[in-house]
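[1] test case, fold it:
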Amino acid sequence: MKALEPIDRTQRAQVVALTGKYIEQASRIFLRHFVMLPVFFDLSGRLAGMYKVHGRTRCIRYNPWLFARYYEENLAVTVPHEVSHYLTDTIHGRRGIRPHGKEWREIMALFGADDQVIADFDLSGIPGRSYQTEDYRCACRSHRLTHIRHNRIRRGWRYYCKSCNTELRR
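    Prediction:
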């Protein structure tokens, strides 16, 4: 079986163009200008796309490996999904608005897109995050803690087993 490669430059350009098309369509529908956002292909793992806000900076991120395996499905669902998050945020703000609430669903309907929230993709062979873990024990079993929690324990934090309520030890 051939190793999965992320989408190529041509496909990335098509995804960016389609993202822009949905933003332009929204500008015509809502009679206001929406800025084209930067688009990145830097996601990995189980997410196909993400609308990200950090301070005043906004962008849309896509998973190039999931797009490679499910290109047509992602064009039809993920691109309008993420653009709808951007538009919902721009039009309604983030306070009091549910991520996949009525406002978001209305925009998806204007695009004629399926408003499903979770895609059911086979993730085998898709690169994801790997976590370094450390072994710890309690009175009832062993636990694998991430290196972040391990380092916190080294700095004096304490973690307890949810089953037997004893402190985790190495």
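[2] switch to C-alpha atoms for all contacts and neighbour counts from now on
    Will do.
[3] please enumerate the helices of the chain.
    Ranges of helices in the chain, per DSSP state H, are 9-30, 64-69, 71-76, 78-92, 102-111, 147-154.
[4] quick one: closest of those helices to residue 53.
    helix 78-92 (9.0 Å; CA to CA).
[5] what's the angle from that closest one to helix 9-30?
    For helix 78-92 against helix 9-30, the angle by axes from the mean of the first three to the mean of the last three CA atoms, to 10 degrees is 40 degrees.
[6] still on that earlier bit, now render the helices of the chain as CSV, adding distance to residue 135 and mean neighbour count.
    Below are those laid out as CSV (distance: least, CA to CA, whole Å; neighbours: other CA atoms under 10 Å):
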stretch, distance to residue 135, mean neighbour count
helix 9-30, 41, 16
helix 64-69, 32, 23
helix 71-76, 39, 15
helix 78-92, 38, 22
helix 102-111, 43, 18
helix 147-154, 9, 14
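[7] among the ones you listed, which is nearest residue 57?
    Of all the helices of the chain, it is helix 78-92 that lies closest to residue 57, at 11.7 Å by CA to CA.
[8] show me what that closest one is packed against.
    The helices and strands touching helix 78-92, judged by 3 or more CA pairs under 8 Å, 6 or more residues apart in numbering; DSSP states H and E, are helix 9-30, strand 49-54, helix 102-111.
[9] to compare with the earlier structure, here is another sequence to fold:
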Amino acid sequence: MFMRYLGPTLILIFLLVSCGPSKKAAVITKPTATKAAIIPSIPKDEMANSIIQYAQTFNGTRYKYGGTTKKGMDCSGLIYTSFKKENIVLPRTSRAMSTQGEWIPLRKAEKGDLVFFKTNKKKNIINHVGLVIETGSTLKFIHASVSKGVVVSSLDERYWNNCFSGVRRVL
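    Below is the predicted model:
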């Protein structure tokens, strides 16, 4: 009698175990028609301003590799944390962030866009990210620099201009 139910019971257990939730984090990129219901109905410029305001609360925070708090912050941690506050989950590293959204020309950059840099010319890979906070005659961005912590910098500064790689729009 027991053997009669063993087969169907094992199949049922296998199906229940194999259909568990995925542990992957959701990544929200540029909204599409199918994702529109997931993204809050806050206008893009308001969301950008909210993300920027939150990022600016970390101004002066010391640099800490892997950091995501006021005790210490790295460049991608600042961006990750600021976007997460608005329920937009980005990858955790600057290189992975550089695959999200769409590349846009520098002249079309807007508040809330991400700016990427290659600060190690020997490796020629993206390893730094900042958040555009002001456009116009000069582009200003907030980021966490190794030497100064969380600060606002400008693309007019020779160092950042020479390392500049591109702009991506994720909102």
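[10] after superposing, what score do the chains get?
    Once superposed, the chains reach a TM-score of 0.22 (TM-score structural alignment, normalised by the length of structure 1), with 69 aligned residues with a CA RMSD of 6.0 Å.
[11] ok so, going back, and the helices of structure 1 as CSV, adding distance to residue 40 of structure 1?
    CSV is the format used below for the helices of structure 1 (distance: least, CA to CA, whole Å):
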stretch, distance to residue 40 of structure 1
helix 9-30, 9
helix 64-69, 9
helix 71-76, 15
helix 78-92, 12
helix 102-111, 22
helix 147-154, 27
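[12] between the ones you listed, which one is nearest to residue 52 of structure 1?
    Using CA to CA, the helices of structure 1 put helix 78-92 closest to residue 52 of structure 1, at 8.5 Å.
[13] now the closest one against helix 102-111, angle please.
    Using the same axes, to 10 degrees: helix 78-92 of structure 1 against helix 102-111 is 130 degrees.
[14] which parts of the helix or strand that contains residue 50 of structure 2 are buried?
    Following DSSP states H and E, one finds residue 50 of structure 2 within helix 44-56. Buried residues in helix 44-56 of structure 2, defined by neighbour count with 16 or more other CA atoms under 10 Å: 47-48, 50-52, 54-56.
[15] what's the closest of the helices of structure 1 to residue 49 of structure 1?
    helix 78-92 (6.2 Å).
[16] contacts for the longest helix along structure 2?
    Longest helix in structure 2 by number of residues (criterion: DSSP H): helix 2-18. Helix 2-18 of structure 2 has contacts (CA atoms under 8 Å, 6 or more residues apart in numbering) with no other residue.
[17] now residue 62 of structure 1: closest residue in space that isn't a chain neighbour?
    Closest residue to residue 62 of structure 1 apart from its sequence neighbours, by CA to CA, 6 or more residues apart in numbering: residue 49 at 4.3 Å.
[18] how much space between that neighbour and residue 40 of structure 1?
    To residue 40 of structure 1, residue 49 of structure 1 is 10 Å away according to CA to CA, to the nearest Å.
[19] follow-up on the earlier one: right, and the residue nearest to residue 62 of structure 1 touches residue 61 too?
    Yes. With contact defined as CA atoms under 8 Å, residue 49 of structure 1 reaches residue 61; the gap is 5.5 Å.
[20] looking at the two, which is more packed in?
    residue 49 (25 against 21; other CA atoms under 10 Å).
[21] where exactly do the strands run in structure 2?
    For structure 2, the strands defined by DSSP state E cover 68-69, 72-73, 102-104, 114-117, 128-134, 140-145, 149-154, 164-169.
[22] any chance of those strands in TSV, plus mean neighbour count and distance to residue 80 of structure 2?
    Shown next, in TSV, are the strands of structure 2 (neighbours: other CA atoms under 10 Å; distance: least, CA to CA, whole Å):
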stretch	mean neighbour count	distance to residue 80 of structure 2
strand 68-69	18	8
strand 72-73	24	10
strand 102-104	15	17
strand 114-117	25	11
strand 128-134	25	10
strand 140-145	25	11
strand 149-154	20	14
strand 164-169	21	14
